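Chemist: no sequence for this one, just the structure:
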């Protein structure tokens, strides 16, 4: 008795994580870099613990809200554009169905199918769900890549808050005469961990990701510290 067809194996893909992972890594990286740079800049200008604590706490609160709001607004704009394109495609299928099917066939032919096979695929997919075929193959949209404003805002805001708390805690716990080196070292360690973790979750090589976040984090702190020392004012 023949057995029903089944896939030989199920592959593990990481592309379905790109939406929230991008926002989470962006939020965490910005939280660590911006708050640690702010603390280092303020410490270079005014090393009093009170000034550093106020600056760090204000940077954490303002940054978390800014990241969440910015992600929500930008991803909402992307979502609006996607919905508008889908609406136009839906209307085009009503107005000119034959032309839309021919357009779908040309897309498949450009990807390597013969003209006859492309036309057959376009016809069968059109009969099953024409809009879904055009959204996927003409617009390049899918459920995996669809913009999700709330998901991006929550991921970015939450990870910013958690990550920004690390250099702030290091500054609070450090001796008053060693705030800058303590924050710098702890920040670089956190950035290295973030780069490696982000690469691991996304299934990407860890070394390039770690080196990338370390370089830009160190550059941000160095520039901000230089501004603090140069002007002697809170940055």
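Modeler: Great, that's in hand. For clarity, every value in this text was computed on a predicted model and none was experimentally measured.
Chemist: alpha carbons only for contacts and neighbour counts from here, please
Modeler: Noted.
Chemist: could you pick out the longest helix of this structure?
Modeler: Under DSSP state H, the helix in the chain containing the largest number of residues is helix 49-95.
Chemist: outside of whichever strand or helix holds residue 200, which residues touch it?
Modeler: For residue 200, the host element (DSSP states H and E) is helix 179-202. Under the contact criterion Cα atoms under 8 Å, 6 or more residues apart in numbering, helix 179-202 has outside partners 14-15, 17-18, 21, 25, 28-29, 32-33, 36, 39-40, 43-44, 47, 166-167, 170-171, 174, 205-207, 209-214, 217-218, 221.
Chemist: one more: stretch 154-168?
Modeler: Under Cα under 8 Å, 6+ apart, the answer for stretch 154-168 is 20-21, 23-36, 39, 53, 56-57, 60-61, 63-65, 67-68, 71, 183, 186-187, 190.
Chemist: any buried residues in that stretch, and which?
Modeler: 154-161, 163-168 (16 or more other Cα atoms under 10 Å).
Chemist: okay, one more to line up with it:
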């Protein structure tokens, strides 16, 4: 078993900078939060714009927005909980297997660790020395990090992930609800379109920055997607409103 991924790591006792893995983990959380907010913006904006196109009554618009917010937040939280729980179970199984291998075939595991460091560019002698020293210090942690790319002390909490997803979706969903409910009836849809597209441009820029992607392309992609979603639901609302459904 080999992996190129680094472990999350942690700051040292003397206040050193976090390891690259820890920074990567934090960036992943931030990206997930931005994407969750983006989902909340687009999902609820589509709902409220569609209903607002069919009626000027605030009651149905508010009901649709709250229902979309609640359903979306629960769905995001549940999906994240299941996903992270599955990942955590897999990581625990891999770690348990590694413990057994270290207890039953320690020499083979030492050879494997040395080979992994040699594959990273160290000379055979240096790789062997590093493997022996790390094994003497903490064989399990060394193999978990280099072989599996897992920090045994930093496994993701599924409840924390679920809560973060629900909160980020809710925060994103609040914007289109305020934009559609606060202005007068004649300005609701234009104001919501502008507010949502500006918010999507911001989330697109943030996600691109965190992911190291091209900003203009990310912004255009997310703004066009949001605009299409609102245009489609607006058209449906108009048709249903005219039909009196």
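Modeler: That came through fine. Everything numeric here is computed off the predicted structure, so don't read it as measured data.
Chemist: returning to what we had before: and the contacts of helix 179-202 of the first structure, which are buried?
Modeler: With burial judged by 16+ other Cα under 10 Å, the buried subset of the contacts of helix 179-202 of the first structure is 21, 25, 28-29, 32-33, 36, 39-40, 43-44, 47, 166-167, 170-171, 174, 206, 209-210, 213-214, 217-218, 221.
Chemist: excluding chain neighbours, what is closest to the equivalent of residue 73 of the second structure over in the first structure?
Modeler: Mapped onto the first structure by TM-score structural alignment, residue 73 of the second structure lines up with residue 64. Nearest non-adjacent residue to residue 64 of the first structure, counting by Cα to Cα, 6 or more residues apart in numbering: residue 157, 4.8 Å away.
Chemist: which SS class is the one you found?
Modeler: Per DSSP: H, G, I helix; E, B strand; the rest coil, the local secondary structure of residue 157 of the first structure is helix.
Chemist: so which residue is dead centre in the second structure?
Modeler: residue 32 (2.1 Å; Cα atoms, centre = their mean).
Chemist: quick one: that one and residue 38 of the second structure, what's the gap?
Modeler: In this view, residue 32 of the second structure and residue 38 of the second structure are 10 Å apart by Cα to Cα, to the nearest Å.
Chemist: what do you get for residue 80 of the second structure?
Modeler: 16 Å.
Chemist: translate residue 108 of the second structure into the numbering of the first structure.
Modeler: Residue 108 of the second structure maps onto residue 99 in the first structure, with residues paired by TM-score structural alignment.
Chemist: and for the aligned partner of residue 203 of the second structure in the first structure, the neighbour number?
Modeler: Alignment note: residue 203 of the second structure maps to residue 194 in the first structure; criterion TM-score structural alignment. Neighbour count for residue 194 of the first structure, taken as other Cα atoms under 10 Å: 21.
Chemist: for the one 3 residues further on, same thing?
Modeler: The number of residues packed around residue 197 of the first structure, counting by other Cα under 10 Å, is 17.
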